[in-house]
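> please find the sequence and the predicted model below.
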Amino acid sequence: MSLRMLPEWDPHERVWIGFPSDPVAWGEPLAEAQRQIAAFANAVHDGGRGETVHLIAKGAEATARARDLCDDGVIIEDRLIGDIWLRDTGCILVGGGSDRIARNFGFNGWGNRFSYEGDQMIGRELAEAAGFPVTDCDWVLEGGSVDVDGEGLAVTTVDCLLNPNRNPALDRSAIEALLARDLGIDRLLWLGDGLANDHTDGHVDNLARFVAANHLVIPEARDADDPNAAVYADAHRRAEAFGCKVTALPSVGRFEQDGEAVPASYMNFYIGNSAVVVPVYGSRYDDAALSALDTLFPRRKIIGLRADAVLTGGGSFHCSSQQIPF
């Protein structure tokens, strides 16, 4: 039997989080994005009550900035990280205890859209520094494109995993076979499209997340101008038809930056050892989403943190992180 990717709510030994470092790539939002990611790191660390946090920055200036913003105990590392999205460029750990192995997947800049020095090597570098054996996997997969319940079930989107800009020679059955081989996934729920204007081609961690075995949370549009109303409704239908329990959370609603609707989503939360950290955007639905998650995670604190500056870079808290299970 293949080693299995564990669910995010299982205990973590540590987490890697990317820190915005490149002023050219980030532009004017850089300083605020740094503050928001540092606040995320501090919340996950939780004064030592949460988990060990390794914040990965690039260069002396960004490293010093991270040290200024982070609490004592957050480990700051200066490495050649490309963009901050370690969910996609970092390795995915499978197995537990002494059997843990880091799966190092191919990465092509989200369908050859973006290329930053360090993206190709940072996953292996971090895994080897942590002492894990690394297995190279001979196909392109980003961690944000799959979510698992720990019992062999995963969810993804056709929009991303069957996009010809990733693995043009692989069809649905081939991808399912590779997920079984590399991540121990034996059942795969295929949702349709991802969120509008998501440059990842619809990563599922913006659309649907497992909160327990066979139990998904999926947004629900509350406003007539929500650009993703049809996407959410279709995801609900597919998940329920597959046999999953589905809990609806309110969508952020239409959220614009520079006059364009962008993929702001509460689904990009991170499930830490002591807290669930949720991106919020000043929407009138922020409090309702946090309250719903509080019901689903009664043993963890629910912490909402602003993530609008981080979103200018194309993602949010979950996208910037990659956990290491025990």
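Yep, that arrived.
> switch to C-alpha atoms for all contacts and neighbour counts from now on
Noted.
> and the helix or strand where Arg181 lies, what's buried?
Arg181 is part of helix 172-183, with elements assigned from DSSP states H and E. Neighbour-count burial for helix 172-183 flags 175, 178-183 (criterion: 16 or more other C-alpha atoms under 10 Å).
> could you tell me the angle between the following helix or strand past it and helix 172-183?
Downstream of helix 172-183, the first helix or strand assigned by DSSP H and E is strand 187-191. Angle of strand 187-191 versus helix 172-183, following axes from the mean of the first three to the mean of the last three C-alpha atoms, to 10 degrees, is 130 degrees.
> now do strand 187-191: everything it contacts.
Strand 187-191 is contacted from outside by 152-158, 176, 234-235, 238-239, 242, using C-alpha atoms under 8 Å, 6 or more residues apart in numbering.
> for the residues you listed, could you give me CSV that also reports distance to Val204?
Shown next, in CSV, are the contacts of strand 187-191 (distance: C-alpha to C-alpha, whole Å):
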residue, distance to Val204
Gly152, 17
Leu153, 14
Ala154, 10
Val155, 7
Thr156, 5
Thr157, 6
Val158, 10
Glu176, 16
Asp234, 13
Ala235, 10
Arg238, 13
Ala239, 13
Phe242, 16
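> please, which helix or strand holds the residue of the chain most remote from its centre?
No residue in the chain sits farther from the centre than Ala224, which is 27.7 Å out by C-alpha atoms, centre = their mean. Following DSSP H and E, there is no helix or strand that holds Ala224.
> please list the members of the contacts of strand 187-191 that lie in helices.
Using DSSP state H, the members of these that fall in helices are 158, 176, 234-235, 238-239, 242.
> ok, back up a step: need the buried residues of helix 172-183 in TSV with distance to Ala288, can you?
Compiled in TSV, the buried residues of helix 172-183 are given as follows (distance: C-alpha to C-alpha, whole Å):
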residue	distance to Ala288
Ile175	37
Leu178	38
Leu179	35
Ala180	36
Arg181	39
Asp182	37
Leu183	34
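> nearest residue to Gly269 other than its sequence neighbours?
No, residue 269 isn't Gly; it's Phe. Val278 (4.4 Å; C-alpha to C-alpha, 6 or more residues apart in numbering).
> am I right that the one you found sits in a strand?
Yes: Val278 forms part of a strand when assessed by DSSP: H, G, I helix; E, B strand; the rest coil.
> tell me which stretches of the stretch 51-200 of the chain form helices.
60-69, 86-89, 109-112, 122-129, 158-161, 172-183 (DSSP state H, counting those that start in this stretch).
> put this next to the first one:
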Amino acid sequence: MSELHTSLTPKESGFIFPPEWHPHRATWLTFPHNESSWQGEKLAQMRPQYLAFIKAISQGENVGIIADNENLKEFIIAELSRTGVDLSKIEFIIKPTNDAWCRDHGPSFLINPETKQKMIVDWGHNAWGGKYPPFDDDNRTPSAVAEYLNLPIVNPGIIMEGGAVEFNGAGSVLTSKSCLLNINRNPHLKQAEIEKYLCDYYGVEQVLWVEGGIVGDDTDGHIDDTTRFINEDTVVACVESNREDENHEILQTNLDLLKKMRLVNGKQLNIIELPMPKEVVIDGFRTPGSYANFLICNTGVIVPVFNNPNDQVAIDILEKAFAGRKIIPLEATEIIWGQGSFHCLSQQEPLV
């Protein structure tokens, strides 16, 4: 690992954050062990769904697992063996961790398409506005991955979360005002300044803004629960048809904004509407269940389902939208109690 000591930004050096459908070398996960996210028996109850997630990813690429300690690593190996996972596809980094949401505290991988180089951007992590201390161990995750992979690393010096940004690979990043403009992230920065950081350190040309996020999302409105790019000019956008539902108004506002957007090339977005599940309520708590929290990996598209009346409707829409890619529905009924799903739990490392 080496710190980048240059006056050039990643963008000026030719680096970009590739879209999720770019081929992966691996997907990185931080193995869950903290009962503050899945209290009591819920941690054990969610584990079979988490292991199924690892197995699905590993059938097309490596899975890098960040484990809190050696004992946890040995436990993981035993569980994966029992589940039938090919252990040759699993890599481990042993380091202290606080929580499981690798999308937000993990490394942001950039590539230079010309030189075939790879680097890591180490954004600051403050557990979604300081909601869940401590978070210092998770904040050190990008540097640990950079050291393991012997990749150069740069630290922009501001708070940013991977679930807050969505890329088309052609110069555009999509995000939400309720999250990135929240005073609990970077109160010293105005919108234009945040946009400059996004452009400089993700290698994009424009920032597109929707308004907010869904009920139960404790991240202040991450984009990966509402709107996802599936190719350079197409998004799937969550909608709620029930006007009495709390999500209806904000998702309609987002949809109206998406319809007005123009990409770098001047094109309008192709918008595919994706229904929300019927309320996913567990122990009286409405979770942020969303079919948009899928992970695009080498094997296919891993989609969270919730034993819900709208599961098959969403699967059918995504099968049509992702023509040529396998849709892999996996149960997330226990995972979602932690207020996130498969995309939130993972961070892809591109192949170069």
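Cool, got the structure. Predicted, not measured: the structure shown is a model, and the values here were computed from it.
> if we can go back for a sec, which of the contacts of strand 187-191 of structure 1 has the largest number of neighbours?
The residue in the contacts of strand 187-191 of structure 1 with the most neighbours, by other C-alpha atoms under 10 Å, is Thr156 (27 neighbours).
> and the gap between the corresponding residue of structure 2 for that residue and Glu161 of structure 2?
The pairwise alignment with structure 2 assigns Thr156 of structure 1 to Thr175, based on TM-score structural alignment. Noted for Thr175 of structure 2: a distance of 11 Å to Glu161 of structure 2, by C-alpha to C-alpha, to the nearest Å.
> pull the number of nearby residues for the closest residue to Ala154 of structure 1 other than its chain neighbours.
Nearest non-adjacent residue to Ala154 of structure 1, counting by C-alpha to C-alpha, 6+ apart: Val148, 4.3 Å away. The number of residues packed around Val148 of structure 1, counting by other C-alpha under 10 Å, is 27.
> Val148 of structure 1 reaches Phe210, doesn't it?
Yes: with contact defined as C-alpha atoms under 8 Å, Val148 of structure 1 reaches Phe210; the gap is 6.6 Å.
> how about the helices in the stretch 251-352 of structure 2?
Assigned helices in the stretch 251-352 of structure 2, in chain order: 311-321, 342-345 (criterion: DSSP H, counting those that start in this stretch).
> list the contacts for Tyr232 of structure 1?
Applying C-alpha under 8 Å, 6+ apart, we find Tyr232 of structure 1 in contact with 207, 218-221.
> and if we set it to 7 Å?
Neighbour list for Tyr232 of structure 1: 218-220 [criterion: C-alpha atoms under 7 Å, 6 or more residues apart in numbering].
> and it, what pairs with it in structure 2?
The pairwise alignment with structure 2 assigns Tyr232 of structure 1 to Leu251, based on TM-score structural alignment.
> roughly how far does that match sit from Phe167 of structure 2?
Look at Leu251 of structure 2 and Phe167 of structure 2: by C-alpha to C-alpha, they are 19 Å apart.
> would you check the span in structure 2 matched by the top helix by length along structure 1?
For structure 1, the helix with the greatest residue count under DSSP H is helix 30-45. For helix 30-45 of structure 1, the aligned range in structure 2 is residues 43-58, judged by TM-score structural alignment.
> repeat for stretch 292-307 of structure 1
Mapped onto structure 2 using TM-score structural alignment, stretch 292-307 of structure 1 covers residues 317-332.
> in the matching stretch, what's buried?
Using 16+ other C-alpha under 10 Å as the test for burial, stretch 317-332 of structure 2 gives 318, 321, 325-332.
> please apply the same query to stretch 222-231 of structure 2.
Neighbour-count burial for stretch 222-231 of structure 2, counted by 16+ other C-alpha under 10 Å, picks out 222-231.
> closest one of these to Gly130 of structure 2?
Checking those against Gly130 of structure 2 by C-alpha to C-alpha gives His222 as the nearest, at 15.6 Å.
> does that closest one touch Ala164 like I think?
Yes: judged on C-alpha atoms under 7 Å, His222 of structure 2 makes contact with Ala164 at a distance of 4.6 Å.
> follow-up on the earlier one: which other residues reach the match of helix 30-45 of structure 1?
Residues contacting stretch 43-58 of structure 2 (C-alpha under 7 Å, 6+ apart): 35, 63, 80, 85, 89, 297, 299, 331-332, 334-335.
> of the residues you listed, keep whichever come out buried.
63, 80, 85, 89, 297, 299, 331-332, 334-335.
> save those residues as a markdown table, and put in distance to Leu29 of structure 2 too.
Shown next, in a markdown table, are these (distance: C-alpha to C-alpha, whole Å):
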| residue | distance to Leu29 of structure 2 |
| --- | --- |
| Val63 | 7 |
| Leu80 | 14 |
| Val85 | 15 |
| Lys89 | 13 |
| Cys297 | 13 |
| Thr299 | 16 |
| Glu331 | 18 |
| Ala332 | 16 |
| Glu334 | 17 |
| Ile335 | 14 |
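> those: which two are farthest apart?
Going by C-alpha to C-alpha, the pair spanning those furthest: Lys89 and Glu334, at 25.3 Å.
> what is the burial count for Val303 of structure 2?
Counted by other C-alpha under 10 Å, the residues lying close to Val303 of structure 2 total 26.
> quick one: what's aligned to it in structure 1?
Superposed on structure 1 with TM-score structural alignment, Val303 of structure 2 falls opposite Val278.
> contacts only, for that match.
Shown in contact with Val278 of structure 1 (C-alpha under 7 Å, 6+ apart): 266, 268-270, 303-305.
> swap in 8 Å and give it another go.
266-270, 290, 302-305, 317.
> in strands, which of those appear?
270, 302-305 (DSSP state E).
> please pull up the equivalent of Gly111 of structure 1 in structure 2.
For Gly111 of structure 1, the aligned position in structure 2 is Gly129, judged by TM-score structural alignment.
> so who does that match touch?
Contacts of Gly129 of structure 2 were listed using C-alpha under 8 Å, 6+ apart, and they are 184-185.
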